[in-house]
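Colleague: Make a model of this:
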Amino acid sequence: MRVVQLIDSLEAGGAERMAVSYANALANEIEFSALVVTRKEGNLKNQINDNVPYLFLNKKRTIDFNALFKLHSYVKKNKIEIIHAHGTSFFFAFLLKLICPSVKLIWHDHYGARVKQSTRDNLVLIMTSLSFSAIFVVNLEMKKWLESHLFAKKVVFVPNFVENITLISEKTLLKGQLGKRIVCVANLKKPKNHIALLNAFKELRLDQLGWSMHFIGKDFYNDYSNELKDYIKTTELNNSVYIYDAQNDIQYILSQATIGILASKDEGFPVALLEYGLAKLAVVSTNVGYCSTLITHNSSGLLFNPDNKEELKQSLTNLTNDQAIRIQMGLNLQQEVIKNYSKEKRIQLLLQEYKAIKA
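Modeller: Predicted structure coming up:
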C-alpha cells in the first residue's frame, strides 16, 4: 500500500500533528508512507521520522499550477494509491483528483466548530465532497453533521491517538514552583478561550497560593494575543502567567506540570488531552467535542461548560486544593489513554479502512 498524508502546514496544531503522526506510524506498516506539505513548513518538521519521505510544495496561492503539477509528478513517480488529506488541504487534493482520477482521496476533518456552521459556510467543501472516497472524522457529532451535509460515500469515526515515546528533546524549562504548575497546550486563537483561564486564575487568587499558569502554543501576535498579554500586565500576573509560543518538547514540558487544562469553546478531538493523560496530569477540560467522551467527570478529570465561569473556577479549586485527587485522576486518565488510544489500535483501524477503500 502506498499512501501520502497531505497537510497545508507544519505549524503546531491538532490536524498538523496528526498528519505527522500518521505518516510516522504507517512507515513501518505499509510499503510507502509519505508526508506532503502544501503551503508552509513549521516546528513539526523536526518530528518527521527519517524513514518518511517528505515533500514541500511551497504553494503560493489557492490554485497554484506549479505546486499542483509537482504533486502530480510525485504521485505518479511513487505510484501513490491513496491521498489522505487533512483539514484545509481537501481543496488541493480535489484539484489533484481532477488530473489524476485513479488516486483514491480521503478527507480527514479535525475541525470541531464545523458542526455550528451552515451549508453556505461550506459550499466549496460540499461541492468537492463528491470526489472523496471516504471522510474520516474525530468525533461522532462531526460524523452526523457531515453525513447530512456532504455528498459522502462513507463517513468513518477515527479517534486520534498518541504515542508514548522516549523524551527526545528537553529544552523548555517552565517557570514557577514545582508541583504548582498549570499548563494549557493550545494555540493562541479565539476558540481556545484562554481569557476564561486567566479570569478564573485571577479571581481565585491562585498566584497568591504559589500556583502558576503556562500557555504553550503558536503565538500569532495578533489582537487576540495582545488581549491576553494586556490582561496579564494590567492584572499584575507577569510573575505567575507565562506564554511560551509553540514548542517541540511537549512531553518534557508536561513532565514539569501538575495540572493540564483546556477551555476551548469548540473542539474536535484535542490531542493535548491524550498527551496530558500520558503525562499523568490531573485534567480540567471543556466538555465540547470529544472531550466529554475521553474524560469521565470526577474519575479521569473534571469537565466544565466553557461558557460557565463558575464551573471552571470550582474545578480548579477542587484540583488545586487536593493532591490526592490530582494523583488519582492523573493515573486514571493515563490508564484510559494507554488502553484505548494507543498508536497500535488506531493504525490497525486505519489500515482496515484503507484496504476497504482500495477494494
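
Colleague: use CA for all of it now, contacts and neighbours both
Modeller: Will do.

Colleague: For the helix or strand encompassing Leu146, list every residue counted as buried.
Modeller: According to DSSP states H and E, Leu146 maps onto helix 140-149. Of all the residues in helix 140-149, those buried under the rule 16 or more other C-alpha atoms under 10 Å are Leu140, Glu141, Met142, Lys143, Leu146.

Colleague: Tabulate those (a markdown table), appending distance to Lys190.
Modeller: Formatted as a markdown table, the buried residues of helix 140-149 follow (distance: C-alpha to C-alpha, whole Å):
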| residue | distance to Lys190 |
| --- | --- |
| Leu140 | 23 |
| Glu141 | 21 |
| Met142 | 20 |
| Lys143 | 24 |
| Leu146 | 24 |
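
Colleague: Next, count neighbours for Met329.
Modeller: Using other C-alpha atoms under 10 Å, Met329 is surrounded by 26 other residues.

Colleague: Neighbours of Asp230, how many?
Modeller: Using other C-alpha under 10 Å, Asp230 has 12 other residues around it.

Colleague: measure it to Gly217 for me?
Modeller: 18 Å (C-alpha to C-alpha, to the nearest Å).

Colleague: got it, and Glu141?
Modeller: Taking C-alpha to C-alpha, one finds Glu141 at 26 Å from Gly217.

Colleague: same thing with Ile80?
Modeller: Look at Ile80 and Gly217: by C-alpha to C-alpha, they are 34 Å apart.

Colleague: For the comparison step, fold the sequence that follows:
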Amino acid sequence: MNILHIISSPASGGAEVYVKDLAKYLAGQGHNLHIAFLSNASDIGRDSIYEENFLNDLKFSGIHIYIIGNETRKKPWLGMLRIKKYISDHNIDICHTHLAFGILFTTLSSVPVVYTHHSMEPRWGKFLYQVFNRLVDEYVGISNKCAKALESYTMRNINTIPNAVSEEKFIGYKRARVPNDVINIVMVGRLTVQKDYMNMLRALNVLDEKLRANLRVKIAGEGEINYKSQLLEYINKNNLNEVVAFVGVQTNIPEFLYKADIFLMSSAWEGLPIALTEATVSGLPCIVTDVGGCAEVIVNSGNGIVVAPQNPQDLAEAITSLVNQPNLIEQYSRNALHNSAQYSISKAAQLHLHLYSKMLK
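Modeller: Next comes the predicted model:
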C-alpha cells in the first residue's frame, strides 16, 4: 500500500513522533510510506538538530520525505497543486492528514482521505467542518473523548484509534519503580500555556517543605521564551531552584523516562499526549490532569492519579499521596508494565491498515 501522511514539521511534538513511529512500523511491514511536512522546523522556530535526527531516522527506515513549503500556509492553492502532483507522481493510494491544512491540500486529488484530529478543540468553525466533510472519507479521534468531540463538530461517525508508542524504543528502558529517599519526577512537553507548568510550580510551592526537599523535577522540551521566563521568575521568587530544572530537548526520551520515579502532566488541555503513553510503556506511575484522553490512559492502565486541571492544591495532594506511599508507586508501576501493550504501535498500525483497506474497497 502506498500511504502519504501530512504533518506539521519534523519537530518534537507528540503527533509528529506518533506519525514517525507509525510510518516506520508500516514500512517495516512492506508498505511504501511517505511523509509530507508543511514546514521545516526552522520555519517555525523549532530545534534544527532535532529535525536533522528526525529526518535521518525516517530516511534510514526507507520513508520518503517531502516538504510542501511554509509559504502554502498563506497560499493554500500552492499546497493543493503540490500535493496533487506528489500523489500523482508517487501513485499514492491513501492520503492521511493530521492537519486541517492537509485536508484543504487534497481538494484537487481523488484518492481517499483520512483526517486524524489530535486535539479536543474544534479550531475551525462549523461551516468549515461541513466543507471538510466533502473532502474527508474517514475521521479518526486519538481517544474516546476526542472522538466524541470531533463527532460533535462534524456530525459524522468517528473511528477511535488511541495514540500509541513504538515499544522497540523501550527495549532496555522498562522497569518497575522502587523509590528511594529522593523522588525524581519528570515532565515532557513544550513550554507553553497549554502544558500549564505554572500549575505544577504552584503545587510544589504549597507542599510541605520537608517533602519538597526530597523531590527533583526535570522538565524536557523546548518552547516559548516569554513563557519560560515567567516560569523561571516564579522559581527564583519561591526558592524552587534546587527542586526544578529545565533540561531542554531530549534525544532519547525512553532513557530520560527510565531514570525517573514519577511522570507528571499538569496540562490545561490535551488530546491524548504521546508523552503520557510513553511514560506508561516505560512503567512510570503517573499524575495527570483530567483533560482530553489523559484519564482514559490512567483508567485503562491502572497506573496513577487523575486530578482537576488548573488546581494546584489537588496536584499537591496527589504528589504527597504518592511520595508518602512508596508501595503505591510500586503498584502503579507494575500495573503500567502489565497493561501498556494496548498502546503499542503494532496495535495502532493494524487498526489503521484495517481502516485503509476498508476505504480502498
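
Colleague: Which one of the buried residues of helix 140-149 of the first structure is nearest to Ala67 of the first structure?
Modeller: The closest of the buried residues of helix 140-149 of the first structure to Ala67 of the first structure turns out to be Leu146 (C-alpha to C-alpha; 28.8 Å).

Colleague: what's the neighbour count on the closest residue to Asn159 of the second structure other than its chain neighbours?
Modeller: Closest residue to Asn159 of the second structure apart from its sequence neighbours, by C-alpha to C-alpha, 6 or more residues apart in numbering: Val140 at 4.6 Å. Using other C-alpha under 10 Å, the number of residues around Val140 of the second structure comes to 24.

Colleague: mind checking what Val140 of the second structure lines up with in the first structure?
Modeller: Counting by TM-score structural alignment, Val140 of the second structure corresponds to Phe136 in the first structure.

Colleague: Check Gln313 of the second structure too.
Modeller: Matched across to the first structure, Gln313 of the second structure falls on Glu310, judged by TM-score structural alignment.

Colleague: contacting residues around that match?
Modeller: Listed by C-alpha atoms under 8 Å, 6 or more residues apart in numbering, the contact set of Glu310 of the first structure is empty.

Colleague: Would you confirm that it belongs to a strand?
Modeller: No: per DSSP: H, G, I helix; E, B strand; the rest coil, Glu310 of the first structure lies outside any strand segment and is helix.

Colleague: Quickly note the distance from it to Leu95 of the first structure.
Modeller: Per C-alpha to C-alpha, Glu310 of the first structure is found 48 Å from Leu95 of the first structure.

Colleague: now do Ile126 of the first structure
Modeller: With C-alpha to C-alpha as the criterion, Ile126 of the first structure and Leu95 of the first structure are 14 Å apart.

Colleague: can you check Ile327 of the first structure too?
Modeller: 50 Å.

Colleague: and if you look at Ala67 of the first structure?
Modeller: Distance from Ala67 of the first structure to Leu95 of the first structure, by C-alpha to C-alpha: 11 Å.

Colleague: Then Leu71 of the first structure?
Modeller: 10 Å.

Colleague: and what of Val20 of the first structure?
Modeller: For Val20 of the first structure, the distance to Leu95 of the first structure equals 22 Å [C-alpha to C-alpha].

Colleague: Arg61 of the first structure too?
Modeller: 13 Å.

Colleague: Please say which of these two ends up with more neighbours.
Modeller: Each of Arg61 of the first structure and Leu95 has its neighbours counted (other C-alpha under 10 Å); Leu95 has more, 17 against 9.

Colleague: Contacts only, for the more buried one.
Modeller: Leu68.

Colleague: Repeat that for Tyr18 of the second structure.
Modeller: Counting by C-alpha under 8 Å, 6+ apart, Tyr18 of the second structure touches Asn163, Ala164, Val165, Ile274.

Colleague: can you check Ser61 of the second structure too?
Modeller: Contacts of Ser61 of the second structure by C-alpha under 8 Å, 6+ apart are Lys24, Ala27, Gly28.

Colleague: Make a PyMOL selection of the buried ones in those.
Modeller: Buried residues among those (16+ other C-alpha under 10 Å), as a PyMOL selection:
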select buried, resi 24+27
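
Colleague: Let me know the closest of the contacts of Ser61 of the second structure to Lys59 of the second structure.
Modeller: Of all these, Lys24 has the smallest distance to Lys59 of the second structure: 9.8 Å, by C-alpha to C-alpha.

Colleague: Could you measure from the closest one over to His5 of the second structure?
Modeller: In this structure, Lys24 of the second structure and His5 of the second structure are 12 Å apart, going by C-alpha to C-alpha.

Colleague: and what of Ala149 of the second structure?
Modeller: 23 Å.

Colleague: ok, now Phe37 of the second structure?
Modeller: Distance from Phe37 of the second structure to His5 of the second structure, counting by C-alpha to C-alpha: 8 Å.

Colleague: which residues of the first structure does stretch 232-239 of the second structure align to?
Modeller: Matched against the first structure by TM-score structural alignment, stretch 232-239 of the second structure falls on residues 229-236.

Colleague: and Ala34 of the first structure, what helix or strand is that in?
Modeller: In the assignment (DSSP H and E), Ala34 of the first structure maps to strand 32-40.

Colleague: Report the mean deviation for that strand after fitting onto the second structure.
Modeller: With mean C-alpha distance after the TM-score superposition for the first structure, strand 32-40 of the first structure departs from the second structure by a mean of 1.3 Å once superposed.

Colleague: Could you find the closest non-adjacent residue to the counterpart of Phe157 of the first structure in the second structure?
Modeller: Using TM-score structural alignment as the criterion, Phe157 of the first structure maps onto Thr160 of the second structure. What sits nearest to Thr160 of the second structure in space, not counting adjacent residues and going by C-alpha to C-alpha, 6+ apart, is Gly141, at 4.9 Å.
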